[in-house]
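Peer 1: can you look at this prediction? I've put the sequence above it.
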Amino acid sequence: MRQHRLRSIQTPLLRRALARAWRLLLLGLTLLVVLMPSHGAGARSSADILLLRATADSDPGLTRRFMRLDAREELARAVHFVAANARRRAVADGAFERTGCLALTRVLGRDGFRIWRILTRCRIRIDRPVGEARVAPGTPPLSSKGDEPSQTVAEEDPYEPKGLKVGQFIVKPALEFTTGVDSNPLRLPRGRRSAQTLSAAHELEVRSQFEQHELNADLRLEYNQTQGAPILNGPTVDAKIAGRYDVTDDRAINGELRYALDPVDRVLGMPAGTLVSKPGLTLGASQKIAGVGLSVKALVDRSAFSGARPGDDAPIPNRDRNFTQPAVQARASYGLTPQISPFVDVTLDRRIHELAVDFGGFRRDSAGTLVSAGASFAFPGRLTGELALGYLDRRFADPMLPGLHGMVVNGALVYRPFDKTALILVGSSDTVESVTPGVSGIFRRDLILLAKQEFDPRTSASLSLSFGQDRFAGIARTDDRYAVALGVVYKLAREIQLKADIRQDWLRSTLPNVGSAATKVTLGVRFQY
């Protein structure tokens, strides 16, 4: 009887011991697969990829410790990890984007041995064919009927343009034609005369496919025509070339060349039809040191205004409004987590006008300081972007011109509560020039909330709400701008899209006979490749 009771007690203990031994054996095999060096790779260009997903009872501080140089030591302590996904990746430019997991890739180290390198953000960029991934013991086979883990690469959008392969670049051209009706094209206080609008635009997007470094370009040329208001006819240009040269894994040199040609907003005091040309150049460097990111940029921009403005006796040329703005920008950030990086940004600039004294007798040269603090977010598939809150101060050389100063909000955030829904928040603040006598400038703030919804692969819609404020320094005037816009896009094919938009604008000012309202409806077609 006693032996039977003793045997009944020992049986559960023996089963637990065998179960623990079996789990330890599986763990040992997993670590052996992960840590052992690769043999027989030969000249084949391949990379071994293993995704590990932390279970609920894993150490919450483990992800931060993975930021250390030797990730293998930390991996040995990660006893609560299971294989999440492992499969062949044969794509030209693919990426795993998923929070809550750890990505390991086998790379060639300096000592000639292939080691496992940790990627804390669980993001892998591959620019060459990828070999078969190692599968950890116990990984369930992947099915082709849609029951794959969420870490798999999304299917290709059948309506996304593929572009042209030109050497190491992907070039995507597009043409867009739009026609519509504007109820108040000149934005007059009591404007009731509508006019037809026509526009033609050409876009060119260039993306590099280098294994290292980066060189991208974006170009948009547009010509707008408004019947019955020829002073509004004219071109707009928005061009930018941006590049990055990777000196090392943690050090890079950045540059940007840009040019813009836009009509001047009428609130600046210039007549309709005035254009401003804005060439600019940026050169900088960035460095990462143990989770801390440092970057310094030198910027130079020029604004040149065309035409002339009305005067008492004769038109006054806008040459006295032309200015050059050199600036220096420095930023320090810290990787608090793989997804959140707070930063501090400081920008110093000077505006040097072509004429030291304008035609009104004022010295409009100024110096500006912008100090802001914020955070960048990288939750792939959910929340990305950055947002900063700061203080802007601009002081003028002429003591008769009051300074511009106030709180600013800059940045853009993209939040995806669902796979086919996106909410975009954009904030911007700046000071702009004015030609109004006694007005030193305008403090401009804008806030835009945009919601996008994809109903099916062909149809999508967007709704935007925007608010802007122009505060004039030197006079008691504040303009509030409101706008609501609704847009629909229908994709006939990969190369053709149909668009429809309706927009309502309101301007409310503290001065009488300044406010206005306008409604604009447009229909367009877009050809892309």
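Peer 2: Cool, got the structure.
Peer 1: C-alpha from now on. contacts and neighbour counts both.
Peer 2: Fine.
Peer 1: can you pull the buried residues of whichever helix or strand G390 is part of?
Peer 2: Following DSSP states H and E, one finds G390 within strand 383-396. Of all the residues in strand 383-396, those buried under the rule 16 or more other C-alpha atoms under 10 Å are 383-390, 392-396.
Peer 1: closest one of the residues you listed to I448?
Peer 2: L387 (13.1 Å; C-alpha to C-alpha).
Peer 1: for the residue nearest to L51 when sequence neighbours are not counted, give its distance to L383.
Peer 2: Excluding the flanking residues, the one nearest L51 by C-alpha to C-alpha, 6 or more residues apart in numbering is A103, at 4.7 Å. Distance, A103 to L383, by C-alpha to C-alpha, to the nearest Å: 20 Å.
Peer 1: below is structure B, check it against A:
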Amino acid sequence: MKCTFVSAGSDAIGEGPEGLRPIPVTRRVLRIAPWPVTAILLGIASPANAQAIPATSDELAPPWNAQRIFEPSALPDLVDRDNREAVAPEDMPVKKRQQPGYEPVGIRQGSWMFNPSLMTGALYDSNVFASNTQKRGDVAAVIEPSLRAHTLWERHGIDIKLNSRTTAYNENSSLDQTDVSLKGAGWIDIANDMVVLGSFQIAHLNEGVGSLSSPSNAVTPTPYNLMSGDLTVRKEFNRLATSIGARVDSYDYGTARAQDGSLIDQSSRDGQIYALHGRVDYAFSPVLGWFGGVEGNQRNIRGVPGQTLDSTGYRALSGLTVGFGNLLRGEFGGGYVEQRFDNPLIGTVDGPSYRAKLTWSPTRLMDIHVKAEQLVTQTSDTSSTGVLANAVQVGVDYELRRNVILSLAGAYEIDRFFGQARKDRVTTTNASVKYLMNRFSAISAYHRYTSRDSDIPTFSYDKHQVGLNVTAQF
């Protein structure tokens, strides 16, 4: 089972080009519009955060949920496509709307479209080392240039994004880091009911100090290189949609520095993860469906002499998909997860898993997101510490004006650790406001709060982050 982490330092408006309008993909037409691909697959790289369960993410439309099989899938539109009406901007999710006059212009070159952007910002972190004894605040400058290129072909498509993010601290230069990522996605329409999906990532990233996967005494980020790729085939049979795919992730870790100045070698976490995944969706009606997904993995991790970290595992989830027009949509599922390590000292980490994710839109100006999840995972994809995590997350997006979006979110998570008498409780809040000035610029401000209360005091801390970002795009 693969766990993904979400960055606490991601800016409020820097996660991909601004103002993207996802174009709904129906069951009978698998042609993929280029705009939603970036929102789904080409966001910025996300280093680890304090949480084991990712924060509420954007909804996925078929067929891209085939590569993230445990994310909710939108129910199909069973109306004949010749009689379907275009979806108005006000009927799209609040954060995905692309209002006329605020969409990026782009630079067209033949059948390719290029969208450059530059985000600059500043943030204040009240506890940069995530410590409960030596809290130290600092300000940092952030700069994030990016370039997206995508095709305008009638069929098939390619979507690529090159992204860099540099964070430079004023007083604690040891925390400076630069993430660079090249991501791509492509699709081939074999037929109107069959598509081949491919994606890749080549990146140099950093794990932030205080994250679950960062060494507890580290005072610098942990750098690592990541290469990954996924190839998936999705096929529809009337109301039944199926997919099968394979993914590989390769990790190469560097060293972090400890408080006493010594180096912390993380090369024991180097290795590859191979995964096979599949999902089945069946629509009983336009408002109710069933899904089942399973992913198996083989992890070949270096470890240390005499203690291998190799393991095999799987995660299976099944449940119901609901969708009452633009009012309520989401999924409820339950299943099981297991990771069996070759090293008998680590043993098997397993247990039940559930997931519920709903979006309620009481008005066209507001979306309310609710997510509850339990899973058994590791503190990172390539470590051996097991965690049983339970989390509840609630978020609200409100369109104050066509070009002003307010977002509030809160989460509570309980992490129980295997192999040690430790139980953590994590509370987070996130508030942001985004103002689109025109097609070429946007401003956002945010505040984030994280509190980890652990049975082992060394791991307890709390911090505030306040930031302001300005984005220029074309």
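Peer 2: Looks like it came in fine. As the structure is a computational prediction, the values presented were derived from the model and not from experiment.
Peer 1: TM-score for these two?
Peer 2: Remark: TM-score between the superposed chains equals 0.72 [TM-score structural alignment, normalised by the length of the second structure]; 391 aligned residues with a C-alpha RMSD of 3.6 Å.
Peer 1: how about the helices in the first structure?
Peer 2: Using DSSP state H, the helices assigned to the first structure run over residues 2-35, 62-65, 71-77.
Peer 1: so the last one corresponds to what in the second structure?
Peer 2: So the one you mean is helix 71-77 of the first structure. Alignment of helix 71-77 of the first structure against the second structure: no match, by TM-score structural alignment.
Peer 1: just checking, what packs against that helix?
Peer 2: strand 114-119 (3 or more C-alpha pairs under 8 Å, 6 or more residues apart in numbering; DSSP states H and E).
Peer 1: run the chain-centre distance for the strand it packs on.
Peer 2: Strand 114-119 of the first structure has its C-alpha centroid displaced from the chain centroid by 29 Å (C-alpha atoms, centre = their mean, to the nearest Å).
Peer 1: quick one: that strand to helix 2-35, angle?
Peer 2: Angle, strand 114-119 of the first structure to helix 2-35, by axes from the mean of the first three to the mean of the last three C-alpha atoms, to 10 degrees: 90 degrees.
Peer 1: contacting residues around the nearest residue to W153 of the second structure once chain neighbours are set aside?
Peer 2: Closest residue to W153 of the second structure apart from its sequence neighbours, by C-alpha to C-alpha, 6+ apart: S111 at 6.5 Å. Residues counted as contacts of S111 of the second structure (C-alpha atoms under 8 Å, 6 or more residues apart in numbering) are 151-153.
Peer 1: and with 10 Å instead?
Peer 2: Going by C-alpha atoms under 10 Å, 6 or more residues apart in numbering, S111 of the second structure touches 150-154.
Peer 1: could you find the counterpart of it in the first structure?
Peer 2: In the first structure, S111 of the second structure lands on Q168 (TM-score structural alignment).
Peer 1: roughly how far does that match sit from L498 of the first structure?
Peer 2: On the measure of C-alpha to C-alpha, Q168 of the first structure and L498 of the first structure end up 31 Å apart.
Peer 1: now do R477 of the first structure
Peer 2: R477 of the first structure is 41 Å from L498 of the first structure, by C-alpha to C-alpha.
Peer 1: if you count surrounding residues, which of these two has more?
Peer 2: L498 (19 against 13; other C-alpha atoms under 10 Å).
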